[in-house]
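Visitor: this one's structure only:
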């Protein structure tokens, strides 16, 4: 199991931190210079691959292409980047799940756990709004992910 994101604040960094804290492999394509809206992506996140472009759409598309499935968190705000990610998944034909955090953490975790069982994947792209678009979304995602049962290979 590996979690990939593009390194933006909010959902992306929360997913990487969750992976780091729980011994789950993580990575992903990030913009040239390792930049997100807060500046440089923290150095504690290792093994990231920079694109040749600072355009976030380039890393978004590469992460969707690389993953087996896409897990998207939303909370009712309009996020052009999140919509672009979903559009790429539809275009490429990747399975995806959109989870609305307004439904509550337990409901969201149950929805994700059911989806994981029916869509086995070894590389999941976790995406959603940046923190400036949805203040507090990183903490909400962390809370939900702590209730999710990702398959982890204990033989590695």
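Guide: Ah, there it is. All of these numbers come straight from a predicted model, not from anything done at the bench. Numbers count the residues shown, from 1 in each chain.
Visitor: CA only for contacts and neighbour counts going forward, please
Guide: Fine.
Visitor: so what's the spatially most central residue of the chain closest to, chain neighbours aside?
Guide: Against the mean C-alpha coordinate of the chain, by CA atoms, centre = their mean, the closest residue is residue 126 at 1.8 Å. Spatial nearest neighbour of residue 126, excluding adjacent residues (CA to CA, 6 or more residues apart in numbering): residue 71 at 4.8 Å.
Visitor: ok, now residue 82?
Guide: In space, residue 82 comes closest to residue 128 once its chain neighbours are excluded; the distance is 5.1 Å by CA to CA, 6+ apart.
Visitor: pretty sure the one you found is touching residue 76, no?
Guide: No. Counting by CA atoms under 8 Å, residue 128 does not reach residue 76; the two are 10.9 Å apart.
Visitor: Work out for me the element residue 13 sits within.
Guide: Residue 13 belongs to helix 11-21 when assigned by DSSP states H and E.
Visitor: any idea how far residue 35 is from residue 149?
Guide: According to CA to CA, to the nearest Å, residue 149 stands 30 Å off from residue 35.
Visitor: Which one of these two is surrounded by more residues?
Guide: Set residue 149 next to residue 35 and count neighbours by other CA atoms under 10 Å: residue 35 wins out with 18 against 14.
Visitor: Could you report the neighbour count for the nearest residue to residue 66 once chain neighbours are set aside?
Guide: Nearest non-adjacent residue to residue 66, counting by CA to CA, 6+ apart: residue 123, 7.7 Å away. Using other CA under 10 Å, residue 123 has 19 other residues around it.
Visitor: for residue 123, what are its contacts?
Guide: Residues in contact with residue 123 (CA atoms under 8 Å, 6 or more residues apart in numbering) are 1, 2, 3, 4, 66, 67, 68, 69.
Visitor: Show me which pair in the residues you listed is furthest apart.
Guide: Using CA to CA, the contacts of residue 123 span at most 13.2 Å, a distance reached by 1 and 66.
Visitor: for comparison:
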């Protein structure tokens, strides 16, 4: 099971593996009161990390930077991305190897939980991220952005962060070459989450 600690009342929304899709429409209204109470007294997110690939990964980091929020993560040797070397402005750590899987695994290990953004089902690198989270017994959440609005996905993410006790969040998902629209969606969700969790950032 991807989510090691689940919501007992929310099994129809957050099922086995933490995948979120059908049935999410009523989440915001149904759990908004509970979420508000949690945000007033719950654990606060302290850092966002990712592998800094184009698309979902770098969107999470860019959102953190835009709010002057702590960020980091591991990238392949040579700061490799599908768009060329990652610009030096990003303060992250390089792996000793140039492959993507090892850096994916290290980011899973160094985080308290991983959110995986795709539009549709998990596959390729996104599904590898899930498998690595399961291997290391780390909670993970798949947000299908074909089934969720930005506001709805943000509420689901915040409730999951609090329930799982996540302080270091690993942001993963589709690359820009696989989905040209995923960057904008992830940037919006992470930005909105930071606004709600840390209104003073």
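Guide: Yep, that arrived. Just so we're clear, the structure is a prediction, and the values are computed from it rather than from any experiment.
Visitor: Give me the TM-score for these two chains.
Guide: For this chain pair, the superposition-based TM-score is 0.91 by TM-score structural alignment, normalised by the length of the first structure; 152 aligned residues with a CA RMSD of 1.6 Å.
Visitor: With neighbour count as extra columns, can I get the contacts of residue 123 of the first structure in TSV?
Guide: As requested, the contacts of residue 123 of the first structure are arranged in TSV below (neighbours: other CA atoms under 10 Å):
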residue	neighbour count
1	15
2	20
3	24
4	25
66	15
67	22
68	18
69	23
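Visitor: Tell me where the second structure has strands.
Guide: Taking DSSP state E, the strands of the second structure run over residues 19-20, 47-49, 71-72, 74-75, 93-94, 113-118, 140-144, 168-173.
Visitor: which position in the second structure aligns with residue 130 of the first structure?
Guide: Here residue 130 of the first structure is matched to residue 175 in the second structure, going by TM-score structural alignment.
Visitor: Can you name the residues that contact the residue lying closest to residue 130 of the first structure once chain neighbours are set aside?
Guide: With sequence-adjacent residues excluded and distances taken as CA to CA, 6+ apart, residue 130 of the first structure is closest to residue 10, at 4.4 Å. By CA under 8 Å, 6+ apart, residue 10 of the first structure lies in contact with 128, 129, 130, 131, 132, 134, 135, 136, 137, 138.
Visitor: Kindly state which residue of the second structure is aligned to residue 10 of the first structure.
Guide: Residue 10 of the first structure maps onto residue 55 in the second structure, by TM-score structural alignment.
Visitor: Test my guess that residue 40 of the first structure contacts residue 32.
Guide: No. Taking contacts as CA under 8 Å, residue 40 of the first structure lies outside contact range of residue 32: 10.2 Å.
Visitor: Mind checking which of those two has more residues around it?
Guide: Using other CA under 10 Å, the more surrounded residue of residue 40 of the first structure and residue 32 is residue 32, with 16 against 12.
Visitor: Need the nearest residue in space to the aligned residue in the second structure for that one, chain neighbours excluded.
Guide: Mapped onto the second structure by TM-score structural alignment, residue 32 of the first structure lines up with residue 77. In this structure, residue 77 of the second structure finds its nearest non-sequential neighbour in residue 98, 4.4 Å apart by CA to CA, 6+ apart.
Visitor: What's the one you found aligned with over in the first structure?
Guide: Using TM-score structural alignment, residue 98 of the second structure lines up with residue 54 in the first structure.
Visitor: Can you report how many residues lie near its match?
Guide: 16.
Visitor: For it, list the residues it contacts.
Guide: 31, 32, 33, 35.
Visitor: Closest one to residue 81 of the first structure out of these, please.
Guide: Of all the contacts of residue 54 of the first structure, residue 81 of the first structure sits closest to residue 31, with 13.5 Å by CA to CA.
Visitor: What separation do you get for that closest one and residue 152 of the first structure?
Guide: Distance check for residue 31 of the first structure against residue 152 of the first structure: by CA to CA, it reads 28 Å.
Visitor: which of the two has more neighbours?
Guide: residue 31 (24 against 14).
Visitor: among the strands of the second structure, which is nearest residue 34 of the second structure?
Guide: Comparison of the strands of the second structure against residue 34 of the second structure by CA to CA identifies strand 19-20 as nearest, at 18.5 Å.
Visitor: what span of the first structure lines up against that closest one?
Guide: The alignment places strand 19-20 of the second structure over no residues of the first structure (TM-score structural alignment).
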